[in-house]
Structure formats: C-alpha cells, structure tokens
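[1] requesting a structural model of the entry that follows:
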Amino acid sequence: MALVTDKKESLKIFEKVAADNMSVGIFCTASHWNTEAILIAAQRIAEKYGYDNVPVVVASTFTYQHMPQAKRFLYCQDPVAGIISNLRHLDALTNGKYAPYKNVTVLPHLDHADPFRDHWALTVGSQYFSSVMFDAQCYEYEKNLEMTTDYIKYFGKDVLVEGIIEMLNVENGATARHIDNYCEKAVEYVGKTGIDFLVADLGTEQQTSAVGGAKYNKKRARQLTEALGKKMLVLHGTSSLTEDQTKGLAEDGVIRVNMWTRIAREAGQFAAHNLVNRMDKIDAGDFNSAEANAYINDNISKAADIMFEMMELFGYGNWKG
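    A predicted model of the protein is given here:
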C-alpha cells in the first residue's frame, strides 16, 4: 500500500477498526531498522490472514524530553532530517513496484509533541503525518484546553489529533497528576477541543524497565468510553503490561495502543547476547561476525517477533479491511 496522511482517509480506516473490534498498534521507532521491523510484523499479519492491507501507525517523538526519537535516527541528531528520512524510508518499503511490504498501510504519527518545543513538527511538519499527539499534559487543565482548542482550530482539518488531560507516569521521570471527576472532565475536554482521540491515564507506566509492573484500569477505560459515546481511547505505557492485561483492549474502547520501550529493550538484549556469543570470531577478524549488519538483523528479527505477537493480542485477526 502506501503512507496515508489524508485526514478523511485516516478517519475511514479508524471507523473500520472500531467496527471490527480491534486496536491499531502505534509502534514507535527511533531507527530505520526498527521501522522495517514494524513493517515485517504487519506483513506477517497480512500473510497469515490473507489481507490485502494491514493498518499500522508508525510513530516518533520529536524533541520529547524523556525520549527524543527523531534525534536518534541519524548520527547528526537533526530531528527534522530524522523524521523526513524515516518517512522516505517508509515510502520506499511500502509503495511502488519494488516495495517489499506492499500489504502494509502506514499511518505516520507524531508522538508527544510539546506545543512550544515541537512547534515546527506540529505546524510545518504536520503535512507529513496522519495524526499528532498535541501533548499539553504538563500545563494546567484550562491552559491545556485553550491551547489544544486553538491548535485544532488551525490544523485539525488536515490531521487527526490526540489530546491528553492528565500527566502520565514515566519511569524515573514524570509522576502522574490526577484530575478530580476524570470522566466528566474528559467529556468536557473532548467536546470543547474537538480532538479525535483521547490519551487516557489507564494505570500504565511509560518507559518501564519491567513487564507487569502496572495494573491496567479496565473499569476506567469502559467508563470513559461509555461517557464519550464512542471508541476513541489511546493507551500509552503498554510495555508495562503483561500479555493477559493486553488482551481485549478494543472491547474497552481502546482503539490505538502505543508501544516502544519493551520492544526496543528486548530486541537490543537479544542482539547483544548474540554479539557476545560471536566475540571469539569478532576477535579473530571474521568480517560477518564483526560488521554491524549481524547486530542490526538480530535486533530487527526480535523486534518483529514481539510486534507480531502484540498485533495478535490487539485483535488484528478481526480486521476486515
């Protein structure tokens, strides 16, 4: 397929997702090899179920203080060049006669974009994305509401927008700041801002070092979905959940599931262990053992395996396209 950045086309995909009782994976990336791993996982889903197209959201932060992924694509650490290079990479891999992942529909996403620090990405750069997370969580509720509403006024006609009203937990970083009458505030926030998706605090922890260290708040997810009247929740911190906690998210109204930390960590561990096991050959000067391709390919294969498993848990087997 190709990259989808048109808002109307993106909305149609998510309408189908909601109807098919599945959640779309928002898989973050900070490297070209991790990007390909996402496509490998989605292509495997397509081949397993005989799909012509499989939707997946490929996301990166810009200068997010806890993990500036766009800066990590390239040695020069230029976030603009990083984002653009990754999008061109995605286009080459999914679109055209020679594309190896033709059955994957990519919806590019800008994650955790601060209204001021990431101004370029949210304004000029918005043309490159299907969706953006307008991340005003660190501001007081009224200021958040004002800024998010203003952003959607000027850019909401062209790009899907995720909004957030509560500070989320980040391991060794931010601590969640809870709002009283959360469901009531969420309904007000969605109604006044016009956001397309709500990043909800459902008990998870971002950038966690361990799986199973958080408890997913299913009750809150269902209460929010009922109050909002439609499936529009986004879950962050999925790396902190066990597989059992991750099953059936779509039934709770979670339509987008954001994940990166566990994938990057475990893929890196797998590749590093294999590298250590090659040390004798590396020290002996064996080219294929020493050259970076072996480490990168090990990383890709493990990351793709994890994401394929997660897509199964997200309900991709229900996709009717």
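
[2] contacts and neighbour counts: CA atoms only from here.
    OK.

[3] what does the helix of greatest length in the chain contact?
    Taking DSSP state H as the criterion, the chain has its longest helix at helix 292-313. Helix 292-313 is contacted by residues 24-25, 33-34, 36-38, 40-42, 44-45, 243, 246-248, 263-264, 266-268, 270-272, 274-275, 288 when judged by Cα atoms under 8 Å, 6 or more residues apart in numbering.

[4] in that helix, what counts as buried?
    294-296, 298-308, 310-311, 313 (16 or more other Cα atoms under 10 Å).

[5] now do stretch 13-26
    13-14, 17-18, 20-26.

[6] the chain: helices as residue ranges?
    7-19, 32-49, 79-94, 119-122, 141-155, 182-193, 218-228, 243-246, 261-277, 279-283, 287-290, 292-313.

[7] now render these as CSV, adding distance to Ala59.
    As requested, those are exported to CSV (distance: least, Cα to Cα, whole Å):
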stretch, distance to Ala59
helix 7-19, 15
helix 32-49, 9
helix 79-94, 10
helix 119-122, 13
helix 141-155, 19
helix 182-193, 23
helix 218-228, 23
helix 243-246, 20
helix 261-277, 13
helix 279-283, 34
helix 287-290, 31
helix 292-313, 14
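
[8] wait, which of the ones you listed is closest to Gly253?
    Ranking these by proximity to Gly253 (Cα to Cα) places helix 218-228 first, at 5.5 Å.

[9] let's compare: structure for the following, please.
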Amino acid sequence: MPVVSSHDLFSQAMAEKRSIAAFNVITLEHAEGIVAGAEEAKLPVILQLSENAIRYHGSPTAIARATAAVAVSSSVDVALHLDHITDVAIMHLAPELDFSSVMFDASRYDYADNVELTRQAVRWGARNGIWIEAELGEVGGKDGAHAPGVRTDPQEAAEFVRATGVDALAVAVGSSHAMTSKDASLDHALISVLQEALDVPLVLHGSSGVPDEEITQAASEGMVKINIGTALNVAYSGAIRSFLQVDDVSVDPRSFLRVGRDAIAEAVARYLKVVAGR
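    Presented below is the predicted three-dimensional model:
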C-alpha cells in the first residue's frame, strides 16, 4: 500500500490517544524485518533512517530508496522518517525520497542557535510538507540530554516549541541511546507534566534500554512516538552469532541474514504490542 505521511499517522494516534513505535533501519534486512513484524502485529509502524546509517551506506539515496520500496510492499500503514539529521542537505532530500518527517538535530548548538536553526528547518518543512521533530540538548550515547540524571525542563521546552513551531519534541525523561540492558528508569511524573505543558507529540528516544512495562506506561501517559533501535541490533547480531556458532561452514550470507531478519521481525512484533499495551 502507499506510504502514509507521518502527519496523518500522528494525527490519528493522538486522536485515538495511542502511541506509534519507530524503528531504526541500518540494513535492508532491518527494513524487511520491521515491516514483517508490523504485519505480524497488525499495527502501523515508522521506519526511520539516521544520518549515521545513511553515511554508512555512502549514499543518502541507496538505503532510503530500498527502505521506501519495502514500505510500499507492506500490508499495514508505514511512514518514513529521517532521524538525527544534522546535515541540512540530507534533510532537503526527504521529499524526493518519500520521507514525510525529519528529526532535525541542532542540539549540539547553544539554545539560541538551536532555536534559530530549528525554526529554519520548520519553515522549510512547512513549505515542503515535511513534519519536523527536534530536541533540546544532546540525546543519548553522549553526555547530554539523555544522559543519566538529565531531564527536560517543561518551561524551557514549552518556550522552545513556541519559538520554533516544531511539530514534535524529543524529551529527556531518563532513557539513553545504545543501551543493551533494560534497566533505565523513566521519570513518569515528568512525562505527565510535559504532556500537559506542550501541545505537540512527545518523543522517547533510547527506548531499547527501558523495561517493557515502563514503555507501556509512558505510552499511556502521552509519549506519542517511541524510538527503538539498539534492541533490534541485539536481536539481529545475536541470532546471526548463534547460527554461525552451530554452522561454521556456510558461506552464503542469505542463510544467516535470513535468521537475523527473522529475529528483527520477532522483536518488532513484540515491541509493537508492548507500545500498544497488549
């Protein structure tokens, strides 16, 4: 079916008071596994490409077009999103690549510059039909907004949203990128305060490190977009590692990549049900 727009997916989710899970694509097998998992769960999903993943493939068009092709083949609603984009030139490719939303990341700049650069991204997005997500401070894997103990200030967040006109905001409530253990503790009281203070969807980055029951709770408290990446890589690499430990003579990559892809599909179906509270 045709790829759906992020705007439509989020408008529907907010009207129905539910959350959408967004999964990071690195390889073609990621995209295929994510869609297979969404079809198994019979739930909509977001496929997102980070700037790091795009640069890994050397061309912003190759993996993006492959991901879009997988999305079109899906029997469930799929939206396409560019994640943690710092390069404006890559952001500007979104319309021609059929990506309808971008997480524009100017968090490495000070507050004033972040506001101005994000405002420019939002203006460009409005002209081109692209939904823009942004963030305050640095997120995940770095000593920034999603480092342990760091929290988004509701008043500052509300002012940032007003000043930029951004469509969604990634907030720091206790999660962190690249976690392989599920022991992050979310600040649920803060999520509720942020949900009341802001009139745009809240986004949770670093959800792989969050226990399932906390993800479900965060979704019920108003966290609209739930980003998951590392957990898929753990499933993918773990399945391939196990396969090759048993079969140490296979040389056809399809034999073990299929196993990895299936592990991604299983993880995605499970996470989608967690986010949906099933």
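
[10] where does the TM-score land?
    Once the chains are laid over each other, their TM-score by TM-score structural alignment, normalised by the length of the second structure reads 0.91; 274 aligned residues with a Cα RMSD of 2.1 Å.

[11] need the winner for burial among the helices of the first structure.
    helix 32-49 (a mean of 21; mean count of other Cα atoms under 10 Å).

[12] so what secondary structure elements neighbour that helix?
    Secondary-structure packing of helix 32-49 of the first structure (3 or more Cα pairs under 8 Å, 6 or more residues apart in numbering; DSSP states H and E): strand 54-61, helix 79-94, strand 104-113, helix 292-313.

[13] of these, which is nearest Asp283 of the first structure?
    helix 292-313 (14.3 Å).

[14] residue range for the closest one in the second structure?
    The alignment of helix 292-313 of the first structure onto the second structure (TM-score structural alignment) covers residues 253-274.

[15] quick one: that stretch to the first structure mean distance?
    Taken against the first structure, stretch 253-274 of the second structure registers an average deviation of 0.8 Å after superposition, with mean Cα distance after the TM-score superposition for the first structure.

[16] how far off centre is that stretch?
    Averaging C-alpha positions (Cα atoms, centre = their mean, to the nearest Å) puts stretch 253-274 of the second structure 17 Å from its chain's average.

[17] tell me the spacing between the aligned partner of Arg18 of the second structure in the first structure and Asn258 of the first structure.
    Aligning on TM-score structural alignment places Arg18 of the second structure opposite Met22 in the first structure. Using Cα to Cα, to the nearest Å, we find Met22 of the first structure at a distance of 14 Å from Asn258 of the first structure.

[18] again, but for Lys48 of the first structure
    For Lys48 of the first structure, the distance to Asn258 of the first structure - Cα to Cα - is 23 Å.

[19] go on, Ala30 of the first structure?
    From Ala30 of the first structure to Asn258 of the first structure the distance is 14 Å (Cα to Cα).

[20] same check, this time on Gln206 of the first structure
    10 Å.

[21] what touches both of the two?
    The contact lists of Gln206 of the first structure and Asn258 share 236-238, where a contact means Cα under 8 Å, 6+ apart.

[22] nearest to Gly173 of the first structure, of the helices of the first structure?
    Going by Cα to Cα, the one of the helices of the first structure nearest Gly173 of the first structure is helix 261-277, 14.2 Å.

[23] mean deviation of that closest one from the second structure?
    Mean for helix 261-277 of the first structure is 1.3 Å (mean Cα distance after the TM-score superposition for the first structure).

[24] where in the second structure does that helix fall?
    The aligned range for helix 261-277 of the first structure is 230-246, by TM-score structural alignment.

[25] for the matching stretch, the distance to its chain's centre please.
    On Cα atoms, centre = their mean, the centre of stretch 230-246 of the second structure falls 21 Å from the chain's centre.

[26] cool, stretch 237-253 of the first structure as well?
    Taking mean C-alpha positions (Cα atoms, centre = their mean), stretch 237-253 of the first structure and its chain are 14 Å apart.

[27] and the end-to-end length of that stretch?
    16 Å.

[28] just stretch 107-125 of the first structure next, same as before
    Termini of stretch 107-125 of the first structure sit 15 Å apart (Cα to Cα).

[29] pull the residues that contact that stretch.
    3-5, 10, 55-64, 80, 87, 128-136, 147, 155.

[30] rerun at 6 Å
    3-4, 57-61, 129-135 (Cα atoms under 6 Å, 6 or more residues apart in numbering).
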